[in-house]
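Trainee: The following block contains a protein sequence and its predicted model.
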Amino acid sequence: MSKTSMASAGIDTGKRKLDVAIDDRPEQLQIENSAEGHRRLSSWLRRQKIGRVGIEASGGYEQPVVEQLRADGFVVIVFQPAQVRA
């Protein structure tokens, strides 16, 4: 039986920047946490064939990028800081 898995990325959210890494790949991206940065991030994730994104709740700084990525069809999981630390 074959097992399929969806390629995933993780985002560390800051007030001004987003740091993005892809599971089991060397590709990384640092991009502005702005509307233009969110559009560029979405495009980059598509080129990398990413389907799912995990992001830590970060005082609301994550909300606009989460909305953009979900609108663009990505599965976005918002983790609470306690979940990430565990």
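Mentor: Nice, I can see it. Everything quoted here is computed from the prediction, not taken from an experiment.

Trainee: contacts and neighbour counts: CA atoms only from here.
Mentor: OK.

Trainee: Identify the residues contacting the residue lying closest to R16 once chain neighbours are set aside.
Mentor: The spatially closest residue to R16, leaving aside those adjacent along the chain, is N33, at 5.0 Å (C-alpha to C-alpha, 6 or more residues apart in numbering). Going by C-alpha atoms under 8 Å, 6 or more residues apart in numbering, N33 touches T13, G14, K15, R16, K17, L18, V65.

Trainee: from the residues you listed, which ones fall inside helices?
Mentor: Mapping these onto helices (DSSP state H) picks out V65.

Trainee: PyMOL command to pick out the buried ones of the contacts of N33?
Mentor: To isolate the buried members of the contacts of N33 in PyMOL, using 16 or more other C-alpha atoms under 10 Å:
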select buried, resi 13+18+65
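
Trainee: Got another one to weigh against that:
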Amino acid sequence: MFSYAGIDVSKDSLEVQVNLLEAGIRCPNAEGDFPGLIGWLMLHQVGRVLLEATGGYERKVMKALQAAGFDVIRINP
């Protein structure tokens, strides 16, 4: 069984919450920080990520997550 994560995307940051955890994380919305985010999601056995469509600010992290093997779903806010 895998967990789900939701990401609230903004120009500068990503607010990440995993369904089975009480506390989430906040990380910069920058390509150099995506490996840390991906590692954290893998640590928590996340398989599917839902992220908010935010005028294109979500595109880079979405591509990075897909390349890492996550099932990524973009939703309208």
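Mentor: Yes, it's here. None of the values given here were measured: they were computed from a predicted structure.

Trainee: Provide the TM-score value for the superposition.
Mentor: Once the chains are laid over each other, their TM-score by TM-score structural alignment, normalised by the length of structure 2 reads 0.93; 77 aligned residues with a C-alpha RMSD of 1.0 Å.

Trainee: Per the alignment, name the residue of structure 2 opposite Q30 of structure 1.
Mentor: By TM-score structural alignment, Q30 of structure 1 lines up with R26 in structure 2.

Trainee: how about the nearest residue to G24 of structure 2, chain neighbours excluded?
Mentor: Of all residues not flanking G24 of structure 2 in the chain, Q17 sits nearest, at 4.4 Å (C-alpha to C-alpha, 6+ apart).

Trainee: Please apply the same query to V65 of structure 1.
Mentor: Nearest non-adjacent residue to V65 of structure 1, counting by C-alpha to C-alpha, 6+ apart: H38, 5.7 Å away.

Trainee: so what's the one you found up against?
Mentor: H38 of structure 1 neighbours (C-alpha under 8 Å, 6+ apart): E32, V65, Q68, L69.

Trainee: Go through those residues and name the one nearest V53 of structure 1.
Mentor: For these, the minimum distance to V53 of structure 1 (C-alpha to C-alpha) is 8.6 Å, reached by L69.

Trainee: Would you mind finding the match for the closest one in structure 2?
Mentor: Counting by TM-score structural alignment, the partner of L69 of structure 1 is L65.

Trainee: returning to that earlier point: please render the contacts of N33 of structure 1 as TSV that adds distance to G59 of structure 1 to the earlier fields.
Mentor: Shown next, in TSV, are the contacts of N33 of structure 1 (distance: C-alpha to C-alpha, whole Å):
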residue	distance to G59 of structure 1
T13	9
G14	9
K15	9
R16	13
K17	14
L18	14
V65	13
